[in-house]
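In: Let me see the structure of the following:
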Amino acid sequence: MVKIGNIELGDFPLLLAPMEDVSDPPFRLVCKENGADLMYTEFISSEGLIRNAAKSIQKLDIFEYERPIGIQLFGSDVETMGECSRIATAAKPDLIDINYGCPVKNVACKGAGAALLQDIPKMAEMTSAVVKATHLPVTVKTRLGWNEETKNVGEVAERLQDVGIQALTVHGRTRAQMYKGEADWTLIAKIKENPRIKIPIFGNGDIDSPEKALDYRNRFGIDGIMIGRAAIGYPWIFNEIKHYFKTGEKLPPPTIAQRVEATRKHLEFSIRWKGDRLGILEMRRHYSNYFKGLPNFKEYRMRLVYSLDFQEISSILDEVSIAFDGFLLEKQEIKVEYAGVD
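Out: You can find the predicted model right below:
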């Protein structure tokens, strides 16, 4: 049984990665219903939270169905991160997560996210401040290092465990790699093999099929897997992996009707949470992902994107369900379109 503090996650949990502009409550709903064991909010700026910025405050919203769920924070100032930990704790998540992995310029170049990989003492100090400011378990997500010459995640794991984190997720790329090349899990395996390391170690990067998930579980010995990009437009991946682990057989891909149902549910919750106009506008980015690879879908996608009326969008989705009834669409690779996808 894998545990983070007193949170029981099963024998080999599947985690939904925190992704900016993606893993909001509506997206988390469809992932939870399809087998995600632990989820995180989008990352929340410590500076934004201290200033009571509306977008940062809204990201604190969590719902009972989501549990266990963590709130992820990022920032560059130790004192501010400690204060944000107290604010986030008041929102009553199950854990607090710190982002030391985001590679994008507007985060890393401001001394936050993956930038802390260049200053391990400060990373340890900041992590300690967050741990001391909350009674909740604190976890961390990071990368292998800043670049090829500074793959220091082994040291990071020991230092952060020493100051009190209760789980670590490692994305198998450096900051310099961004999302290019193949994720390297060998250093993640070495952390797990380190006799000093007692906390759960989760691997992240390039898991996009049940076969790969099983292969990486067996080869690298990690305690669980975090899935990010592969779940965008395809929340079914969690249950597909679990079924494959249990039976050795692959589930059939979701039908068009199931894709339409998930899209509609996602949209409905988006509207309830964000309001009619914003809920519809922010759903636009998801339509192409739910139906990626569907032939002659462009006409429907354009109509979905330009409509601002829920009933009209719902009718268009019904048309899609009828027009492509019986068509089985295999999972397609999702292009990284969102700044905070790590």
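In: Only C-alpha atoms from now on, for both contacts and neighbour counts.
Out: Will do.
In: And the helix or strand in which residue 26 is found, what's buried?
Out: In this structure, residue 26 is located in helix 25-33 according to DSSP states H and E. In terms of neighbour count (16 or more other C-alpha atoms under 10 Å), helix 25-33 has its buried residues at 25-33.
In: angle of the biggest helix by length in the chain against helix 25-33?
Out: Across the chain, the longest stretch assigned as helix under DSSP state H is helix 256-274. When axes from the mean of the first three to the mean of the last three C-alpha atoms, to 10 degrees is applied, the directions of helix 256-274 and helix 25-33 differ by 140 degrees.
In: Contact partners for the nearest residue to residue 46 once chain neighbours are set aside?
Out: Distances taken as C-alpha to C-alpha, 6 or more residues apart in numbering put residue 75 closest to residue 46, at 5.2 Å, once the chain neighbours are dropped. When the contact criterion is C-alpha atoms under 8 Å, 6 or more residues apart in numbering, the partners of residue 75 are 45-47, 81, 111-113.
In: for comparison, sequence B:
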Amino acid sequence: MSAGIQIGDVWVPGRVLTAPMTGITDLPFRRLASRLGAAYVATEMVAAAELARARPDVVRRAAVGEGLPLTVIQLVGRDPAAMAEGARMAEAAGADIVDLNFGCPAKEVTGSACGSALMRTPDLACRLMQAAVEATSRPVTVKMRLGWDDAHRNAPLLAKRAEEIGVRAVTVHGRTREQFYTGVADWAAVGEVKAAVGIPVIVNGDILTADDAREALRQSGADALMLGRGVYGRPWLAAHMERALADGTVLLEPDRDGRLGIVIEHLRASVAFYGLPLGLKMFRKHLGWYVEQAPWPADPLERRAAKGRLCRLETPEAVEQALAALWLEVTHSGNPGVDIPPQLAETAVA
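Out: Sure thing, here's the model as predicted:
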């Protein structure tokens, strides 16, 4: 497996990319995943028209900040003029890559003729791509699905038109919009897109393990892969999967000390970025996933109960104390090798 992927004039130093996800890949998450070794973590989906109007919550979704090795801002919209302005603003904000969303299946997005609805209106999709390519000097990429439904799998044709317009890479989720997230991703169908274009193709959908990654790349012939829901509660996944693919080994998860440090770092970053009480509210979904993904408590019912207790707490200090207590409980129950990291002990345990 090669060391990375070239997208226009941008070298991405890895082939395991992290998808843009609304409510997930905010600046605290992107900083954390990047620090843990992720090569590419896109922003949340940003509405181009609202970004152009500088709506505060939308600007926050596009926040680039410092300490990121690569900035990818994803735009969604249906108006070419707004898409052009959004692309210009993304470049001015420091975007290395501008990504366009033609893949989101959510009803509130497709109902506005955006996201994967654009696969039903390829001429409009092409006008949006043209507007973005002409508005920015940064590489423009597109994320799409196989098509709207099984009767209209037009991803290869749309990707070919994108290449002709000047789009520098395409990511394809191996489902149609009609499928949402049901069934299984069709990685082999992504291979039809790869055969149709000369630009890099990135395969997406149902990639959770190193074996999944190897099979997705094999079936699709793609140049790279993109993780989505697999990173919930696992911001380290991209970096660890990159290593597993590089050396052919199994994918290793952080030990308990490492997990505790990551959870608390993420909590503090969220509070620092959003302030209180919003920072804690925004973090709770991540907290739930961290607990769900932990291999302990061993009993799933106990794990769910711990998740419920943690997500009802109303201050960051209470969450840190409860996390420390949970880690100590695991240690004292006879599970090996769990100590509170010294750098966290003073503040995690009041």
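In: Check the buried residues of helix 25-33 of structure 1 and tell me the two furthest apart.
Out: 25 and 33 (12.2 Å; C-alpha to C-alpha).
In: any idea whether the spatially closest residue to residue 181 of structure 2 that is not a sequence neighbour is helix, strand or coil?
Out: Sequence neighbours aside, residue 175 is the residue nearest to residue 181 of structure 2 in space, at 7.5 Å (criterion: C-alpha to C-alpha, 6+ apart). Counting by DSSP: H, G, I helix; E, B strand; the rest coil, the backbone at residue 175 of structure 2 sits in coil.
In: Tally up the residues packed near residue 175 of structure 2, please.
Out: 29 (other C-alpha atoms under 10 Å).
In: And it, what's its match in structure 1?
Out: Structural alignment (TM-score structural alignment) places residue 175 of structure 2 against residue 173 in structure 1.
In: helix or strand for residue 6 of structure 2, which one?
Out: With DSSP H and E as criterion, residue 6 of structure 2 is part of strand 5-7.
In: Helix or strand next in line after that strand, which one?
Out: Per DSSP H and E, the first helix or strand lying C-terminal to strand 5-7 of structure 2 is strand 10-12.
In: Which residue range of structure 1 does that next one align onto?
Out: Mapped onto structure 1 with TM-score structural alignment as the criterion, strand 10-12 of structure 2 occupies residues 7-9.
In: swap in stretch 79-89 of structure 2?
Out: Under TM-score structural alignment, the counterpart of stretch 79-89 of structure 2 in structure 1 spans residues 77-87.
In: for that stretch, which positions count as buried?
Out: Burial within stretch 77-87 of structure 1, assessed by neighbour count using 16+ other C-alpha under 10 Å, is assigned to 78, 80-87.
In: can you give me the offset of stretch 281-292 of structure 1 from its chain's centre?
Out: In terms of C-alpha atoms, centre = their mean, to the nearest Å, the gap separating the centre of stretch 281-292 of structure 1 from the centre of its chain is 17 Å.
In: cool, stretch 208-218 of structure 2 as well?
Out: Relative to its chain's centre, stretch 208-218 of structure 2 lies at 17 Å (C-alpha atoms, centre = their mean).
In: Out of the buried residues of stretch 77-87 of structure 1, which comes closest to residue 152 of structure 1?
Out: residue 78 (20.8 Å).
In: How much space separates that closest one from residue 124 of structure 1?
Out: As for residue 78 of structure 1, its distance to residue 124 of structure 1 is 10 Å (criterion: C-alpha to C-alpha, to the nearest Å).
In: Roughly how far does the residue nearest to residue 46 of structure 1 sit from residue 303 of structure 1?
Out: When C-alpha to C-alpha is the yardstick, residue 75 of structure 1 and residue 303 of structure 1 sit 39 Å from each other.
In: which one in structure 1 is aligned with residue 128 of structure 2?
Out: In structure 1, residue 128 of structure 2 lines up with residue 126, judged by TM-score structural alignment.
In: give me the number of residues near that match?
Out: Neighbourhood size, residue 126 of structure 1 [other C-alpha under 10 Å]: 23.
In: ok, it touching residue 80?
Out: No. If you go by C-alpha atoms under 8 Å, residue 126 of structure 1 and residue 80 don't touch, sitting 9.2 Å apart.
In: And the helices in the stretch 51-200 of structure 1?
Out: With helices called from DSSP state H, counting those that start in this stretch, the stretch 51-200 of structure 1 shows them at 54-58, 78-90, 105-108, 120-132, 153-162, 186-193.
In: so which of these gets nearest residue 312 of structure 1?
Out: Per C-alpha to C-alpha, nearest to residue 312 of structure 1 of the helices of the stretch 51-200 of structure 1: helix 54-58, 27.7 Å.
In: what stretch of structure 2 does the closest one fall on?
Out: Residues 56-60 of structure 2 are where helix 54-58 of structure 1 lands, counting by TM-score structural alignment.
In: residues of the matching stretch that come out buried?
Out: 58-60.
In: Go ahead and name everything in contact with the match of stretch 79-89 of structure 2.
Out: When contacts are defined by C-alpha under 8 Å, 6+ apart, stretch 77-87 of structure 1 is touched by residues 46-47, 49-50, 73-75, 96, 122, 125-126, 129-130, 132-134.
In: again, only using 10 Å
Out: Identification of contacts with stretch 77-87 of structure 1 by C-alpha atoms under 10 Å, 6 or more residues apart in numbering yields 44-50, 57, 60, 71-75, 89-90, 96-98, 111-112, 122-136, 138.
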